[in-house]
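Trainee: this one's sequence-less:
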């Protein structure tokens, strides 16, 4: 028979096991009112921050849409002015008039008679109006400017404004941009 020795072990007391298992706990189940209030406040703050983030994104998208529509209308108006040619525009030097945006077309919806008479364009819930001017910048060079402003149709608040300036050279002058800036022949 072999002799095996066993290490002596202490008897396990069930009370000791319960005490060790409950370290860090007070023997209760659930959450206290303070813990629930703190968690509610944290969730509320996170919810408010997320809501603000989403609504800020929606506002930014709406403003971008306003500016995109205004840019398109301004570019279309400038293209119509440029389409008449240098000589016709040269005869109109000194002009500073209200734009007839009702003639721009394409993006409008039916507005009231008063809006049509005021040469305004109603598009996507905005009322657009503007002015254009033709000035002589230099000999053989015209300066065309288009200024557009808009307001929200629903509340009448000013939406914004946009100005575009283009220079148009006399085609008979024979001046090239390259020669003007010292570039020479290509």
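Mentor: Now that the structure is in, tell me what you want to look at. None of the values given here were measured: they were computed from a predicted structure.
Trainee: going by C-alpha atoms from here, please, whenever you check contacts or count neighbours.
Mentor: Will do.
Trainee: max-length helix in this structure?
Mentor: In the chain, with assignment by DSSP state H, the single longest helix is helix 33-83.
Trainee: name the residues of the next helix or strand after it that come out as buried.
Mentor: Helices and strands here follow DSSP states H and E; after helix 33-83, the next one along the chain is helix 86-91. Of the residues in helix 86-91, those scored as buried under the neighbour-count criterion (16 or more other CA atoms under 10 Å) are 86, 89, 90.
Trainee: let me see the contact set for the second one.
Mentor: Contacts here follow CA atoms under 8 Å, 6 or more residues apart in numbering; on that basis residue 89 touches 81, 134.
Trainee: distance of it from residue 165?
Mentor: Using CA to CA, to the nearest Å, residue 89 is found at 14 Å from residue 165.
Trainee: ok, structure two:
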């Protein structure tokens, strides 16, 4: 009676893991999309806004994947609690004289541990690999965003200096013209 419940819990956990992998793949796809967008943009301000948007999406997808993994961990803990309750029930039956229960309990614990170890190792390895890739790309994009922001600041400073010099030159030209006219009049 409790055996199908454990299988249902394992199926639910597998669905959560698949959803996490799908979200991780979506994050990786968004990172690839970000790389394509970065290659296509020519204007500093436009590429800055687009890279910021895609970076935010990639970070959101990574957060979604983390939330799904957290949910899967919760399912795993609930499943473990259910197994521990089953173990307690089996121990009670063992005290009542059922010798075969001990063998079944040991096999169930070993199977549970093997499944948990394999799933945990696979989840951790794949998630760490995807997270490292996404974090590297986000770091690269952040550095590039900072560089482009600095370039925009430099261009703005140069533009302000050019405006100032243009104003000075224009004022000098007007003063020269006025002096020239005054020289002609007197």
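Mentor: In hand now; what should we look at? Quick caveat: nothing in here was measured; it's all calculated off a predicted structure.
Trainee: can you pull the TM-score for these?
Mentor: Remark: TM-score between the superposed chains equals 0.34 [TM-score structural alignment, normalised by the length of structure 1]; 83 aligned residues with a CA RMSD of 3.8 Å.
Trainee: show me what the longest helix of structure 1 is packed up against.
Mentor: In this structure, helix 33-83 of structure 1 makes packing contacts with strand 141-152, strand 158-169, judged by 3 or more CA pairs under 8 Å, 6 or more residues apart in numbering; DSSP states H and E.
Trainee: most tightly packed of the ones you listed?
Mentor: Neighbour counts averaged per stretch over the helices and strands packed on helix 33-83 of structure 1 are highest for strand 141-152, at a mean of 20; criterion: mean count of other CA atoms under 10 Å.
Trainee: need the contact partners of it.
Mentor: Applying CA under 8 Å, 6+ apart, the contact partners of strand 141-152 of structure 1 are 70, 74, 77-78, 90, 93, 125-137, 157-170.
Trainee: going by secondary structure, the most centrally placed residue in structure 2 is in what exactly?
Mentor: Structure 2 has residue 62 as the residue nearest its centroid, 2.7 Å off, counting by CA atoms, centre = their mean. Assigned by DSSP H and E, residue 62 of structure 2 belongs to helix 44-95.
Trainee: tell me the helix or strand right after that helix.
Mentor: Sequence-wise, the next helix or strand beyond helix 44-95 of structure 2 is helix 100-185, with elements assigned using DSSP H and E.
Trainee: and that following helix, what does it pack against?
Mentor: Helix 100-185 of structure 2 sits against helix 2-40, helix 44-95, with contacts defined as 3+ CA pairs under 8 Å, 6+ apart.
Trainee: okay, those helices in TSV with distance to residue 131 of structure 2 next?
Mentor: Below are these laid out as TSV (distance: least, CA to CA, whole Å):
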stretch	distance to residue 131 of structure 2
helix 2-40	8
helix 44-95	8
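Trainee: quick one, which of those helices is nearest to residue 141 of structure 2?
Mentor: Shortest separation from residue 141 of structure 2 across these is recorded for helix 44-95, at 7.3 Å, computed as CA to CA.
Trainee: sounds good, over and out.
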